[in-house]
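Colleague: Pasting the sequence and the predicted coordinates here, then a few questions.
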Amino acid sequence: MDENMKIGTKSENGQSLKPQSEERYVSPPGVQNQRTVENDINKRMDMFTTEKPMRRLEDLVVSEKTKKQMASLLTKVKYHDVLYEDFGLKEVDATGGRTAINLYGPPGTGKSFAAEAIANELNMDIIRVNYAEIESKFVGETPKNIKAVFQKAKESNAVLFFDEADSILGKRLSNITQSTDHAVNVSRSVMLLELDNFSGITIFATNFASNYDSAFVRRILGHIEMPLPDKSCREMIFKKLIPSKLPIELSKSDRECIIIETEWLSGGDILNIIVNASSMALEREGYTCKVRLNDFITAIHSSKKAKEEIGR
């Protein structure tokens, strides 16, 4: 460039040269709106994190009936091409790519454990969701969060796990009296649509399966009951939950008594009983304590009383 043509210098006729203003490209309104939508979705997707599942199916203590149900559903996932291509099931099941599983039963029976173990068995990450994370007090926000979590699961190829699913799969309201009622119905309609369009694995868990809307029930491939453990299951759970370092002093008949006394209690209850019994022994005798039958029986009775009077 000629020296006289630099910005801030003068031309040959003595007139000052002004720098040319740079032209700024402004995106059309449609493109701007699209970018805004994408940024909003990405921000909502960041609310949900993928995790590496650590639980394993072989460590899950459930009845043989429950194990067979899980094995059947896992076969559907693992051998999808055989079932829907070779066996022709896609001719009669247009939603063959969708796999939704419902785990239902009392609290503490291993539903969250099972969901994580299923993801592990499938060698997939897991995204845990509860209704509090997707609900919003602002009208219209909850449906957007629902769309975002399904998109997150799709992009990360993760199992989508909804805990306390009755909160989001509940019956739609027929008597609309206020805006919040309408918002609930919209959220559930969006949930139905996203579930229909999602070709991945969705797992629901609930203590109140009877609260589900029938439209969701029809879209779930398998409903697996997670009942309270029977005697043999309680025995296995108790054995698994006793650490090798725990200073227990129990005879064979003492263990039998504990298993009998824990009837109608869940695996989660048994874990709490072991913790409480150990704490009582430590408080009574100090570091050199022994956790004995009476400690377990006291903890069991306390757990049952709480269930009867508080958690009924």
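Modeller: Perfect, thanks for sending it.
Colleague: okay, CA-based contacts and neighbour counts for the rest of this
Modeller: Noted.
Colleague: ok, now which ones touch Ala277?
Modeller: 291, 295-296, 298-299 (C-alpha atoms under 8 Å, 6 or more residues apart in numbering).
Colleague: List only those of these flagged as buried.
Modeller: Buried subset of these (neighbour count, 16 or more other C-alpha atoms under 10 Å): 291, 295-296, 299.
Colleague: Strands of the chain, residue ranges please.
Modeller: Using DSSP state E, the strands of the chain run over residues 50-51, 99-104, 126-130, 159-163, 201-206, 222-225.
Colleague: returning to what we had before: need the buried ones among the contacts of Ala277 in CSV (columns: distance to Ser214).
Modeller: Converted to CSV, the buried ones among the contacts of Ala277 look like this (distance: C-alpha to C-alpha, whole Å):
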residue, distance to Ser214
Val291, 49
Asp295, 46
Phe296, 43
Ala299, 40
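Colleague: Quick check: of these, which lies closest to Lys239?
Modeller: Phe296 (13.8 Å; C-alpha to C-alpha).
Colleague: Could you check how far the closest residue to that closest one other than its chain neighbours is from Met236?
Modeller: Of all residues not flanking Phe296 in the chain, Ala277 sits nearest, at 5.1 Å (C-alpha to C-alpha, 6 or more residues apart in numbering). Counting by C-alpha to C-alpha, to the nearest Å, the gap from Ala277 to Met236 is 18 Å.
Colleague: same check, this time on Val31
Modeller: Per C-alpha to C-alpha, Val31 is found 60 Å from Met236.
Colleague: Looking at those two, which one has more neighbours?
Modeller: Met236 (16 against 11; other C-alpha atoms under 10 Å).
Colleague: and the comparison structure, right after this:
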Amino acid sequence: MSNPLSDLLFGGGGFSAGGPQAADVVEPTRTFADVILPEETRRQLDRALTQIRKRRLIGTDWGLAERHPTGLGLAFNFAGPPGTGKTLCAEALADALDRNLMVVRYDEMQSMWMGATGKNIASVFAAARSDEAVLFFDEADAIAGRRTGNVGQGGYEREANAIVNVLLRELEEHDGVVIFATNLAANLDPAFERRIRTHVLFEMPDVEARRRIWQVQLHRQKTPLAGDVDFEALAERFEASGGDIKNAVLNAAQAAAAEPGPDQKKKIAQRHFIQGMEAVQAGKQVMKQSLFGNESGPGAAGAASLPGPNANGGPQAALARHFQDTREEQEQLATRQETLTERLETLGEQQEQQGEQLLVIERALELLTDRIDQSGQAQQKLSERFDRLEAQREKRQRQRLLVQVGVAVALVLAAAAFVLALV
């Protein structure tokens, strides 16, 4: 699946836009056999694959490419809660097409310079065309969010709108496969609705799907399991996504491996899986809580504060203490983010001022050009008048010469008559 041009642009695995990599080129290793999905989601993915594989039939053999020169690319929207398999399915789809997966890293693509982010987006699309790769925008709502009509005084909103416009244009002209994945589909700009061919909804797995996901996370021959492990009971007890189950399995394995005793006799028991999932759920609950429980303000309304150092033991309290210990660092990061945002807005204002100055200079050049043109026209008129005066002067000279010649002839004739009279 390697492409020399893509390797040149991407440096053998990543696209450099202004230094950092704006996209990672991944050779797929996971297939649809590695994914446990609801039946309806599986059918939607099968239809998506059919659309891709029948493009030549529809576009060339049926002549639709001649009637519709743009918008023939295939864009898919993978929407659903975190951990439901969107990223995994994007890789599996690329594997089914025998193509590389080009994963866009929007945090590295975004530039502090006005207009540079749009150029980076266009470069990523160009590289995807060159490599014939499947282009994947994870957390697409970060780059394809709704445009705003109120751009204010700064350049941030205007730049965000411009980025969406560039993405829409590239998507319209792109003839390859593009996948958007988002947890917040409602935040996507409405203009993407027309350009996305198929929306695939990733729902939370049911009990049977969860049971299979618990099983598929483990190695059939190598993973040692205790006799009390009951995946069906785990599936019924915990309503979790595939990503959460994966983390719970890793937590369980770490807990079992950390117990005393020889490694050869260690096994993962049911209690390890339960503790692993409880730790995952506790972490999710902590992320919903406020890090600033003692503060008031719009962001603190309705949010629960973290338990203090004297809270009861357990994973939730440990995580709470961890977040409290890093509160100062969080505040520093927030302050730094505000400073960077203000700097970006200042740069935008400066660029607007420079743009206004350029407009003034362009107007002055236009006026100077008009003055030069007018001066040239005046000079041409003066030249024409000079030519007319010169012609008149030459005419008067000829007339004077003729008069002089006439006078001379008259004098000669008079002299001749006088001589004849004397004779």
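Modeller: Yep, it's here. These figures come from a predicted structure and were not determined experimentally.
Colleague: Please pull up the equivalent of the residue nearest to Phe296 of structure 1 in structure 2.
Modeller: Here Ala277 of structure 1 is matched to Ala252 in structure 2, going by TM-score structural alignment.
Colleague: Kindly report the same for Thr99 of structure 1.
Modeller: That one, Thr99 of structure 1, aligns with Leu74 by TM-score structural alignment.
Colleague: And for its match, nearest residue in space, chain neighbours not counted?
Modeller: Using C-alpha to C-alpha, 6+ apart, the closest residue to Leu74 of structure 2 is Val177 (4.9 Å).
Colleague: Structure 1: which residue goes with Lys222 of structure 2?
Modeller: Alignment note (TM-score structural alignment): Lys222 of structure 2 maps to Lys245 of structure 1.
Colleague: can you count the residues close to its match?
Modeller: By the other C-alpha under 10 Å criterion, the neighbourhood of Lys245 of structure 1 contains 6 residues.
Colleague: and if you look at the one 3 residues further on?
Modeller: The criterion is other C-alpha under 10 Å. On that basis, Ile248 of structure 1 has 17 neighbouring residues.
Colleague: show me the contacts for the residue nearest to it when sequence neighbours are not counted.
Modeller: On the basis of C-alpha to C-alpha, 6+ apart, the spatially nearest residue to Ile248 of structure 1 that is not a chain neighbour turns out to be Val291, at 4.4 Å. Val291 of structure 1 makes contacts with 247-250, 277-278, 281, as judged by C-alpha under 8 Å, 6+ apart.
Colleague: how close does Met191 of structure 1 sit to Lys43 of structure 1?
Modeller: Per C-alpha to C-alpha, Met191 of structure 1 is found 19 Å from Lys43 of structure 1.
Colleague: Comparing the two, which residue is more hemmed in?
Modeller: Met191 (19 against 13).
Colleague: can you tell me which residues contact the more buried one?
Modeller: 143, 146-147, 168-169.
Colleague: Now which residue in structure 2 aligns to it?
Modeller: Here Met191 of structure 1 is matched to Leu167 in structure 2, going by TM-score structural alignment.
Colleague: And Asp295 of structure 1, by the same measure?
Modeller: By TM-score structural alignment, Asp295 of structure 1 lines up with His272.
Colleague: which residue in structure 1 lines up with Ile36 of structure 2?
Modeller: So Ile36 of structure 2 corresponds to Val61, using TM-score structural alignment.
Colleague: do Ala122 of structure 2 as well
Modeller: Ala122 of structure 2 maps onto Lys147 in structure 1, by TM-score structural alignment.
Colleague: ok, its match - contacts?
Modeller: With C-alpha under 8 Å, 6+ apart, Lys147 of structure 1 has these contacts: 190-191, 194.
Colleague: picking up where we left off before, how about the strands of structure 1 in a markdown table, adding distance to Tyr212 of structure 1?
Modeller: Rendered in a markdown table, the data for the strands of structure 1 read as follows (distance: least, C-alpha to C-alpha, whole Å):
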| stretch | distance to Tyr212 of structure 1 |
| --- | --- |
| strand 50-51 | 26 |
| strand 99-104 | 11 |
| strand 126-130 | 15 |
| strand 159-163 | 13 |
| strand 201-206 | 9 |
| strand 222-225 | 12 |
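Colleague: sorry, back to before: how much space between the match of Thr99 of structure 1 and Phe386 of structure 2?
Modeller: Noted for Leu74 of structure 2: a distance of 73 Å to Phe386 of structure 2, by C-alpha to C-alpha.
Colleague: Compare neighbour counts for the two and give me the winner.
Modeller: More crowded of Leu74 of structure 2 and Phe386, by other C-alpha under 10 Å: Leu74, with 22 against 12.
Colleague: The more buried one contacts His199, correct?
Modeller: No: with contacts counted by C-alpha atoms under 8 Å, Leu74 of structure 2 stays clear of His199, the gap being 11.2 Å.
Colleague: element containing Glu331 of structure 2?
Modeller: helix 327-422 (DSSP states H and E).
Colleague: That helix - contacts with which helices or strands?
Modeller: Counting contacts by 3 or more C-alpha pairs under 8 Å, 6 or more residues apart in numbering; DSSP states H and E, helix 327-422 of structure 2 packs against helix 156-173.
Colleague: Average offset of the helix it packs on relative to structure 1?
Modeller: Taken over the aligned residues, the distance from helix 156-173 of structure 2 to structure 1 averages 0.7 Å (mean C-alpha distance after the TM-score superposition for structure 1).
Colleague: which parts of that helix are buried?
Modeller: 156-168, 170-172.
Colleague: repeat for stretch 144-158 of structure 2
Modeller: 144-147, 154-158.
Colleague: Show me the two of those residues that sit farthest apart.
Modeller: Ala144 and Gly154 (20.0 Å).
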